[in-house]
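Predicted coordinates and the sequence they were generated for:
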Amino acid sequence: MTEYERSRTMPALPEHVFDQAANVDQLDNWLPEALHVHAEELPAVTVHEDRTDEDTSALLRAEKDQMRLEWGTREQGSYAGWLQVAGIGSGASEVTVHLSFFDESHDPGEKPVNDALDRSLERLEGQVRMRVDNVAG
């Protein structure tokens, strides 16, 4: 099993960050560009990966009271992940994303995964900033 984890501080309350991250209709706006999520009957989702042009059955659960998203593949159990939002005071939050690859053949490697996680967190922060700026202004 291989695991990866990245964190980023965001200038918004944890509830605002979690609401953006957990919005199923907007997941494509912050997930890696090559992944597209189609919600079925939650927690069931289908994830399309552009790189392989394949659809994968997955699960996505949002635990608002814990400020946590959890996901993973349904049938093969080769991949899982979670996103955790925590308040750090002064109206800011820390977002941590963790990925676990149980099947090494699904692991793209350390640099591509860390780069994708960093870009995803950056894109999520951009969404959060737009929302917070729109609410404030």
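Done, it's in. Numbers count the residues shown, from 1 in each chain.

drop to CA atoms for contacts and neighbour counts, all remaining ones
OK.

My read is that V95 contacts Q84, right?
Yes. Counting by Cα atoms under 8 Å, V95 touches Q84, with 5.7 Å between them.

between these two, who's got more neighbours?
For V95 versus Q84, neighbours defined as other Cα atoms under 10 Å are more numerous around V95 (23 against 19).

measure the more buried one to L121 for me?
In this view, V95 and L121 are 8 Å apart by Cα to Cα, to the nearest Å.

nearest spatial neighbour of S93, skipping sequence neighbours?
G87 (4.4 Å; Cα to Cα, 6 or more residues apart in numbering).

which residues of the chain fall in strands?
2-10, 35-39, 44-49, 54-63, 68-73, 79-89, 92-101 (DSSP state E).

try this one next to it:
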Amino acid sequence: MSEYERSRTMPALPEHVFDQAGNVGQLDTWLPRDLHVQAQELPAVTVHEDRTGEDAAALFRAQREQMRLEWGTRDSGSYAGWLQVSGIGSGASEVTVHLSFFDEEHDPGKDSVEAELDRSLERLDELVRLRIDDGAAG
């Protein structure tokens, strides 16, 4: 089993960050570029991976009261992850993403996973900032 975790501070309230991160319709805007999520009847989703061309049955749960997202493969149990948003005061939040690969064949490797986690958190930060700017302008 391999586990990876990355965190990033974002200049927004935890509720705002959570709402952006947990919106199933916009997951593609911040997830790794080769992953595409199609909601079924939640918590069921299908994840398409461009790299392999395969679709995987998965689960996605948003727990607003805990500011936590959880996901993972539905049938194979080879992969799981979570995202936790925590308020750190002064209107800022810390976002932590954790991935677990239970099947080593599905683990792309430390450098690749950590780089994708950093890029995903950067895209989520950009999405959050855009929504804040749009809200301030409107």
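Structure received. Just so it is clear, the structure is predicted and the values come from calculations on it, not from any experiment.

I figured S78 of the second structure hits L99, correct?
No. The criterion here is Cα under 8 Å, and S78 of the second structure misses it with L99 at 11.0 Å.

more crowded one of these two?
L99 (22 against 17).

A12 of the second structure: what's its closest spatial neighbour, skipping adjacent residues?
A92 (4.7 Å).

brain fart, G81 of the second structure
L99 is the one closest to G81 of the second structure (Cα to Cα, 6+ apart), at 4.3 Å.

again with R74 of the first structure
A58 is the one closest to R74 of the first structure (Cα to Cα, 6+ apart), at 4.7 Å.

ok and the longest helix anywhere in the first structure relative to strand 92-101, angle-wise?
In the first structure, with assignment by DSSP state H, the single longest helix is helix 110-136. Between the axes of helix 110-136 of the first structure and strand 92-101, defined by axes from the mean of the first three to the mean of the last three Cα atoms, to 10 degrees, the angle is 150 degrees.

Quick one: average offset of helix 110-136 of the first structure versus the second structure, please.
Here the mean offset of helix 110-136 of the first structure against the second structure after fitting is 0.4 Å, by mean Cα distance after the TM-score superposition for the first structure.

Could you tell me how many residues sit around the residue nearest to S93 of the first structure?
Neighbour number of G87 of the first structure under other Cα under 10 Å is 18.

and it, what does it touch?
L13, P14, S93, E94 (Cα atoms under 8 Å, 6 or more residues apart in numbering).

among the residues you listed, which recur in the second structure?
With both residues aligned by TM-score structural alignment, their matches' Cα atoms under 8 Å, the contacts of the contacts of G87 of the first structure that the second structure also has are L13, P14, S93, E94.

What's the local residue count around the closest residue to the first one other than its chain neighbours?
When you say that, I think you mean L13 of the first structure. Nearest residue to L13 of the first structure in three dimensions, chain neighbours excluded: G91, at 4.9 Å (Cα to Cα, 6+ apart). Residues near G91 of the first structure, counting by other Cα under 10 Å, number 11.

One more: Q127 of the first structure?
18.

Do I have it right that it meets Q20?
Yes. Assessed by Cα under 8 Å, Q127 of the first structure is found in contact with Q20 at 7.1 Å.

coming back round to it: could you find the counterpart of the residue nearest to R74 of the first structure in the second structure?
The alignment partner of A58 of the first structure in the second structure, by TM-score structural alignment, is A58.

circling back to that earlier point, residues in contact with the residue nearest to R74 of the first structure?
Counting by Cα under 8 Å, 6+ apart, A58 of the first structure has contacts A44, V45, T46, V47, W71, G72, T73, R74, E75.

Of the residues you listed, just say which sits nearest to D28 of the first structure.
Of all the contacts of A58 of the first structure, the one sitting nearest D28 of the first structure is V47; the distance, using Cα to Cα, is 10.3 Å.

Tell me the counterpart of that closest one in the second structure.
By TM-score structural alignment, V47 of the first structure lines up with V47.
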